[in-house]
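Trainee: Okay, structure incoming, though there's no sequence with it:
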């Protein structure tokens, strides 16, 4: 493990003028479940800190006995109670000052409706829960969450229905899995700006996967990853920090293991508050490698996951968008 001492100690209240991500419109899709409710403080905080519109979308698949007794628009009093779901509301978030856009639509496919709304309204970021209602009205995980993740043309922040380690505004440690692809470098650049937003430190993690061949291949165990490989990988990660991160407190780690398990274990054991990961997205061959890793991490991550697609919209300012 190698620590690079570029440190930024701050808090969202102190960094609002330094926020660099270009976020003008945030979408919070809801099915009125507790899982969806859990995501609202994250959406409201980011909308407030970026002075962005907050769009609220409820998609129904037609009337059903499982449909919740709720409707759009959601009263401000209800949203205010959701904002305090973690105990205390995020600092410097005033619902009355937010530009709220609320809409209800009926569609046979909630994922298609959500992505269609994103494209129609030019949404920059989706913030959604990962534990929704069962049956027709369920939102996320599995069919809806993963389909949105695969096809949305913008980053997606997913928030677990269970309690996270940190409330919406208290992100202090950001984990960025890096496989040295262009997509993972784009995720790292987004993580850098999120670190400015939250006043957080960043850890770059690369999983060195063991490749064990059949004995007929004649490959000796000595060819498996060893300390020298780990040291070289950490050196490459350190170079990335110098080139792409620069001024935050950043740590680099290389671990031997299956990528999804390595990422999840590290997040569980090291007080990670947010995972920022790339997805190669779309369908077919492009979903292999890091894209499928992102979906596996989404299913089991103990903390919110910010996914950055390799296609579509970047939230980076023009000078950083490459």
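Mentor: Okay, I see it. The structure displayed is predicted, hence computed values, not measured ones.
Trainee: C-alpha only now, for contacts and for neighbours.
Mentor: OK.
Trainee: can you tell me the helix or strand for residue 263?
Mentor: In the assignment (DSSP states H and E), residue 263 maps to helix 259-269.
Trainee: What of residue 15?
Mentor: Using DSSP H and E, residue 15 falls in helix 12-15.
Trainee: If you count neighbours, what's buried in that helix?
Mentor: Residues of helix 12-15 classed as buried: 12, 13, 15 (neighbour count, 16 or more other Cα atoms under 10 Å).
Trainee: swap in stretch 23-43?
Mentor: Result for stretch 23-43 [16+ other Cα under 10 Å]: buried residues 23-43.
Trainee: mind listing the strands in the chain by residue range?
Mentor: Ranges of strands in the chain, per DSSP state E, are 2-4, 25-29, 53-60, 100-106, 125-129, 156-159, 173-177, 201-208, 250-256, 274-279, 305-309.
Trainee: The last one packs against which elements?
Mentor: Here strand 305-309 is seen to pack against strand 156-159, helix 182-198, strand 274-279 when contacts are counted using 3 or more Cα pairs under 8 Å, 6 or more residues apart in numbering; DSSP states H and E.
Trainee: for comparison:
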């Protein structure tokens, strides 16, 4: 029966090694910071990444617009903010062996997320970096509203950095569901690992048994065994397609609900960075961030790199941005 066969559509996919997959290049990085203590780890990480990628670094502080003459108020504070941003960058760059290619700072007024999105578009940014929590946030283990909205809406890759992170990432995990975007995420994780001299990658796959598994005529145990076999086969193909020969890989499988299980696996593997695609194999074309990614953003207790598909997100978001008046051609 067709519906039953669709539960195991993985077995019909061609090997990933035969597909050409291209990541976004990282030549321009945008660090969005409110200069709070919680945001310093993200700023530090963006400077390190700019050094490793030899990328341009653009640092922006957005002062939220309020009633009254905001620009007059900003004019008085702008110099103070710019001086602090410059001081923090100078301290961070002094620790590096090789400074980033180019560093620019900006202080602007407006709504934080739309302003950052517009700036990322105007500057042709490849990676947007922000802290998971901003000014005044005491819950360091969860994602703040601004960070979550950036992750949902950015047309770039997004890196959300925990406030308690320091220096390089040492325990990198990547979520793999065998979609094209997850293979791109796998390649990105390998690239980051090599740049940061991490020798091992943990590959996380959630075995999610659809509610309709009984339509196959198999028991739950038999269905899980078959699904597990397909997953291991396709993991080998994904690893081969991503070119991970120089890295040690550890495959981790667990059954459960994708987002919750992925977060649990990240904790069990002591991940300080989880790399994942913004969409999985079943994401609807109208979603900017797939449902699993969206739930994982809220649940994950590690820094999170979200790999985007530039063809999909740029096309969708430019159309949406025009309707909302956020994007000007």
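Mentor: Thanks, I have it. Keep in mind that this is a model prediction, so the values were computed, not measured.
Trainee: re earlier: would you mind finding the most buried of the helices and strands packed on strand 305-309 of structure 1?
Mentor: Neighbour counts (mean count of other Cα atoms under 10 Å) averaged over each of those peak at strand 274-279, with a mean of 28.
Trainee: Check the mean deviation of that one from structure 2.
Mentor: Its matched residues in structure 2 lie on average 0.7 Å from strand 274-279 of structure 1 after superposition (mean Cα distance after the TM-score superposition for structure 1).
Trainee: Mind giving me the packing neighbours of that strand?
Mentor: strand 173-177, helix 182-198, helix 290-300, strand 305-309.
Trainee: how far is the last one from where the chain is centred?
Mentor: Relative to the centre of its chain, strand 305-309 of structure 1 is centred 4 Å away, using Cα atoms, centre = their mean, to the nearest Å.
Trainee: Then stretch 148-163 of structure 2?
Mentor: The answer for stretch 148-163 of structure 2 is 6 Å, by Cα atoms, centre = their mean.
Trainee: Name the residues of it that come out as buried.
Mentor: For stretch 148-163 of structure 2, a neighbour-count test (16+ other Cα under 10 Å) marks 148, 150-163 as buried.
Trainee: Likewise for stretch 213-229 of structure 2?
Mentor: 213, 216, 223, 224, 227, 228.
Trainee: what two of the residues you listed have the greatest distance between them?
Mentor: 216 and 228 (15.5 Å; Cα to Cα).
Trainee: picking up where we left off before, would you format the helices and strands packed on strand 274-279 of structure 1 as CSV with distance to residue 64 of structure 1 included?
Mentor: Output for those, formatted as CSV (distance: least, Cα to Cα, whole Å):
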stretch, distance to residue 64 of structure 1
strand 173-177, 40
helix 182-198, 40
helix 290-300, 27
strand 305-309, 31
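Trainee: what's the closest non-adjacent residue to residue 37 of structure 1?
Mentor: Leaving aside its sequence neighbours, residue 37 of structure 1 sits nearest to residue 82 (Cα to Cα, 6 or more residues apart in numbering; 6.3 Å).
Trainee: before we move on, what about residue 83 of structure 1?
Mentor: In space, and not counting its chain neighbours, residue 83 of structure 1 is closest to residue 41: 4.8 Å by Cα to Cα, 6+ apart.
Trainee: Contacts only, for residue 122 of structure 1.
Mentor: By Cα atoms under 8 Å, 6 or more residues apart in numbering, the contact set of residue 122 of structure 1 is residue 25.
Trainee: Determine which residue in structure 2 is aligned with it, please.
Mentor: Residue pairing (TM-score structural alignment): residue 122 of structure 1 is matched to residue 124 of structure 2.
Trainee: Kindly report the same for residue 231 of structure 1.
Mentor: Match for residue 231 of structure 1 (TM-score structural alignment): residue 229.
Trainee: any idea how far its match is from residue 223 of structure 2?
Mentor: Separation of residue 229 of structure 2 from residue 223 of structure 2 (Cα to Cα, to the nearest Å): 10 Å.
Trainee: shared neighbours of the two, anything?
Mentor: Counting by Cα under 8 Å, 6+ apart, residue 229 of structure 2 and residue 223 have no common neighbour.
Trainee: looking at it, residue 258 of structure 2 is touching residue 206, isn't it?
Mentor: Yes. Applying Cα atoms under 8 Å as the test, residue 258 of structure 2 and residue 206 come out as touching, 5.7 Å apart.
Trainee: hang on, the earlier thing: for the helices and strands packed on strand 274-279 of structure 1, which one sits closest to residue 60 of structure 1?
Mentor: helix 290-300 (23.5 Å).
Trainee: Who are the packing partners of that closest one?
Mentor: helix 259-269, strand 274-279.
Trainee: okay if I get the ones you listed as CSV plus distance to residue 126 of structure 1?
Mentor: Conversion of those to CSV gives the following (distance: least, Cα to Cα, whole Å):
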stretch, distance to residue 126 of structure 1
helix 259-269, 22
strand 274-279, 14
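Trainee: Tell me which of the ones you listed sits nearest to residue 174 of structure 1.
Mentor: strand 274-279 (4.9 Å).
Trainee: okay, that closest one sits on what stretch of structure 2?
Mentor: Counting by TM-score structural alignment, strand 274-279 of structure 1 corresponds to 273-278 in structure 2.
Trainee: My guess is the residue nearest to residue 83 of structure 1 contacts residue 89. True?
Mentor: Yes. Counting by Cα under 8 Å, residue 41 of structure 1 touches residue 89, with 7.5 Å between them.
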